[in-house]
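Undergrad: test case, fold it:
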Amino acid sequence: MKQTHDSFFFFNDKFYSSQDKLLQTLLTSEGVFETIRYSKSGLAFLQEHLARLFAGESAKTIPSTSALDYQKIILQLIKKNKLQNQILRVRIRSTRVGLGISAEKYEALPESMYHSGISLCVAEHPLKKGDAWIKHNRRDAYNTLYTNALQNDFDECLLLQDGFVQECCTSNILLCKNEKVILPPRDGKRLVGITEQQILKHIELPIVEEKIKWPIPNNVEVFISGSLKGLLPVKEITGEKYPIQKKSALYKLIPLFSPYSS
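TA: Predicted coordinates for the structure are as follows:
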């Protein structure tokens, strides 16, 4: 039988085996979390993710540690788990029982899909109005919708509220139309994405926040953005085809945020 090494997680001030019952306690405790991508280019937007974590409901449990200290802990954890030189999902959780960090291999979408586009299904948003602005530790409803999407050969699930587009299960939504970039209002009905905000810093077109009524017209470019996925074009939503313009401002930014970029 092939020998496998034990994996570890960080909890408060120590590293523990993933077999330790403390891990389940951490995973099931109330709190907030951040997901950070690790790849050849390092930890993506660590400082921005920490800032959002500090602003969360359970921020009082977070030690006053600098971003550099968190980076050292995460890199130690990656080395301890023998995960160097891979694309990883790093999670920092702040809960009632303390702070935990985990790192695991992330199966990125095929690199070709960053050019050819992905497919979305559509569902009603699982949270009440105004409850989506922060990443709570318990996201079972999001996870169920996302799993259902994958099982039905979609790559993500677009979430609607009162007939308007808000976000996806693990991503934000961006539209490009008439030489402007459109995104749903940042009004608490959706999570404002870290990667989304970084993308907007690179856009030279006008950026407009407005309610996006469903269905989205099929002459509009549609993109999703997320901490793990980066920036991806959407080719289809529930069977409706959408254009992918390789000369558009958003499309040109795809390599900058791709998990495959060095």
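Undergrad: can we go C-alpha only for contacts and neighbour counts from here?
TA: OK.
Undergrad: how about V122, nearest residue that isn't a chain neighbour?
TA: Nearest in space to V122, with sequence neighbours left out and distances taken as C-alpha to C-alpha, 6 or more residues apart in numbering, is L158 at 4.7 Å.
Undergrad: pretty sure the one you found contacts L120?
TA: Yes. Look at L158 against L120 with C-alpha atoms under 8 Å: they come within range, at 6.3 Å.
Undergrad: residues in contact with the residue nearest to V122?
TA: L120, C121, V122, A123, V165, Q166, E167, C168, C169 (C-alpha atoms under 8 Å, 6 or more residues apart in numbering).
Undergrad: which stretch of helix or strand covers the fourth one?
TA: When secondary structure is defined using DSSP states H and E, the element that contains A123 is strand 118-124.
Undergrad: what angle sits between the helix or strand following that strand and strand 118-124?
TA: Remark: after strand 118-124, the chain's next helix or strand is helix 140-151, criterion DSSP H and E. Interaxial angle of helix 140-151 relative to strand 118-124 (axes from the mean of the first three to the mean of the last three C-alpha atoms, to 10 degrees): 140 degrees.
Undergrad: so for helix 140-151, what gets flagged as buried?
TA: By neighbour count on 16 or more other C-alpha atoms under 10 Å, the buried set for helix 140-151 is Y142, L145, Y146, T147, A149.
Undergrad: and which of the residues you listed is nearest T95?
TA: T95 lies nearest to Y142 out of the buried residues of helix 140-151, by C-alpha to C-alpha, at 19.3 Å.
Undergrad: distance check, that closest one against L175.
TA: Y142 is 22 Å from L175, where distance means C-alpha to C-alpha, to the nearest Å.
Undergrad: in the helix or strand hosting I73, what's buried?
TA: Using DSSP H and E, the element containing I73 is helix 67-80. Neighbour-count burial for helix 67-80, counted by 16+ other C-alpha under 10 Å, picks out Y70, I73, I74, L75, L77, I78, K80.
Undergrad: which one of the residues you listed is nearest to L183?
TA: Nearest to L183 out of those is Y70 (C-alpha to C-alpha; 31.5 Å).
Undergrad: before we go on, could you also do this sequence so I can check it against the first one:
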Amino acid sequence: MSLGTNISRLRAEKRLSQGDLAEVLEVSRQSVSKWETDSSVPDLNRLMKLSQLFGVTLDELVTGAEPPVKVETPPVMVSPSMPGRKIAGIILFCMAFLAFLIPTGLGGILIGLILAVPFLVCGIICFLVRKRPGLWCAWAAYLTAYIFCYYGTGISWNLFFFTFSWEEVGTPVYTFAAWIQSLMILALLIGTVRSFCTFSFPPTRRNGVILVVLWIEFLAYRLLTAPIADLLSAPEIPVTSMWALMALILMAGIASLILLAIALTLSVRMAAAWRASHR
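TA: Coordinates of the predicted model:
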């Protein structure tokens, strides 16, 4: 198909006369007539105006090639993948179910509950917490085990102070278990500090006051447990009072551990910020 034929066809599609097209292009009607009969060829500037007017490319105007048909493909629906923490949460829920089902089937429902609670708590954390779920699961698992050990056997990490006088606690197994708990706490504290290595806590006056308050609260909780522990050794203490005192010591111990982790992490971050500002 020649250029003149294309111009004539496209002009007719736009419902323009030769005079109308000549007026738009600022040429005479005779020039348009010569173009359509292939007696002459418009210059490049006129060709550009013709392609813009007809809404086609230069190649389509000159050769008459049909524009490629765009095939619209339906969008592919990609289902979002499940985050790894939720997969871990599902696995933990299944483990909690098995930990509860097997002992319960053998007649020990209380043991089943005790074994299932850590898995259940960690599964809930994996579903609800987006940042650092592994760290919080480790803390939750330790604190849950700490509660069960304390109420079941009276073992606490504080007993490692009796390493060289284990006769006062009755058996060296207690001090050995206390050392294991202490090492676990140390690992959790190191993991917490390293996990917040990018957290900014500049050495300002306000942050300094916050840090001092945290350390004071930690020391207050630690000092609070000593006189309460002495009350537990008092003769003829009622059972209800003993359980209440044990619960108070337990809550004070957990609170002191949480405060220690927060205060230690903020202290390390403040020291790092101070060192970076003095380089």
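Undergrad: need the TM-score from the superposition.
TA: Scored by TM-score structural alignment, normalised by the length of structure 1, the superposition of the two chains gives a TM-score of 0.22; 109 aligned residues with a C-alpha RMSD of 6.6 Å.
Undergrad: which residue ranges form the helices in the stretch 51-200 of structure 2?
TA: Assigned by DSSP state H, counting those that start in this stretch, the stretch 51-200 of structure 2 shows helices spanning 58-63, 84-105, 109-128, 133-153, 172-195.
Undergrad: what's the angle between the second one and helix 109-128?
TA: Put plainly, it is helix 84-105 of structure 2. Using the same axes, to 10 degrees, the direction of helix 84-105 of structure 2 lies 170 degrees away from that of helix 109-128.
Undergrad: who's in contact with stretch 142-155 of structure 2?
TA: Contacts of stretch 142-155 of structure 2 (C-alpha under 8 Å, 6+ apart): I114, V117, P118, S156, Y174, A177, A178, M184, M246, L250, I254.
Undergrad: among those residues, name the buried ones.
TA: Buried members of the contacts of stretch 142-155 of structure 2, counted by 16+ other C-alpha under 10 Å: I114, V117, P118, S156, Y174, A177, A178, M184, M246, L250, I254.
Undergrad: max pairwise distance over the residues you listed: which two?
TA: By the measure C-alpha to C-alpha, V117 and Y174 form the most distant pair in these, at 23.8 Å.
Undergrad: in which helix or strand would I find Q30 of structure 2?
TA: Per DSSP H and E, Q30 of structure 2 falls inside helix 29-36.
Undergrad: outside of stretch 109-127 of structure 2, which residues touch it?
TA: Residues outside stretch 109-127 of structure 2 that contact it (C-alpha under 8 Å, 6+ apart) are 85-86, 88-93, 95-104, 133-134, 136-137, 140-141, 144-145, 148.
Undergrad: filter these down to the buried ones, PyMOL style.
TA: Buried members of the contacts of stretch 109-127 of structure 2, identified by 16+ other C-alpha under 10 Å, are gathered into one PyMOL selection as follows:
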select buried, resi 85+86+88+89+90+92+93+95+96+97+99+100+101+103+133+134+136+137+140+141+144+145
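Undergrad: re earlier: mind putting the contacts of stretch 142-155 of structure 2 into a markdown table with distance to V32 of structure 2?
TA: Output for the contacts of stretch 142-155 of structure 2, formatted as a markdown table (distance: C-alpha to C-alpha, whole Å):
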| residue | distance to V32 of structure 2 |
| --- | --- |
| I114 | 95 |
| V117 | 89 |
| P118 | 88 |
| S156 | 101 |
| Y174 | 107 |
| A177 | 102 |
| A178 | 102 |
| M184 | 92 |
| M246 | 104 |
| L250 | 99 |
| I254 | 93 |
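Undergrad: out of those residues, which one sits closest to K49 of structure 2?
TA: Closest to K49 of structure 2, out of all of the contacts of stretch 142-155 of structure 2 and judged by C-alpha to C-alpha, is P118, at 76.5 Å.
Undergrad: how close does V90 of structure 1 get to L53 of structure 1?
TA: 14 Å.
Undergrad: and what of E236 of structure 1?
TA: Taking C-alpha to C-alpha, one finds E236 of structure 1 at 33 Å from L53 of structure 1.
Undergrad: which of the two has more neighbours?
TA: Taking neighbours as other C-alpha atoms under 10 Å, E236 of structure 1 and L53 compare with L53 leading, 22 against 18.
Undergrad: hang on, the more buried one in a helix?
TA: Yes. Checked against DSSP: H, G, I helix; E, B strand; the rest coil, L53 of structure 1 lies within a helix.
Undergrad: list the residues that contact it.
TA: V32, F33, E34, A59, S94.
Undergrad: ranges for the helices of structure 1?
TA: Listed in chain order, the helices of structure 1 (DSSP state H) span residues 22-28, 46-54, 67-80, 113-116, 140-151, 194-201, 254-257.
Undergrad: out of the ones you listed, which is closest to K14 of structure 1?
TA: The minimum distance between K14 of structure 1 and the helices of structure 1 falls on helix 67-80, with 9.8 Å, by C-alpha to C-alpha.
Undergrad: and stretch 113-130 of structure 2, what's buried?
TA: For stretch 113-130 of structure 2, the neighbour count (16+ other C-alpha under 10 Å) marks 113-127 as buried.
Undergrad: and what of stretch 32-45 of structure 1?
TA: For stretch 32-45 of structure 1, the neighbour count (16+ other C-alpha under 10 Å) marks V32, F33, E34, T35, I36, R37, Y38, S39, L43, A44 as buried.
Undergrad: farthest pair in these?
TA: Taking C-alpha to C-alpha, the two most distant members of the buried residues of stretch 32-45 of structure 1 are V32 and S39; they sit 23.4 Å apart.
Undergrad: and the gap between G123 of structure 2 and W215 of structure 2?
TA: 32 Å.
Undergrad: oops, could you answer that again for A255 of structure 2 instead?
TA: 12 Å.
Undergrad: same thing with I125 of structure 2?
TA: To W215 of structure 2, I125 of structure 2 is 27 Å away according to C-alpha to C-alpha.
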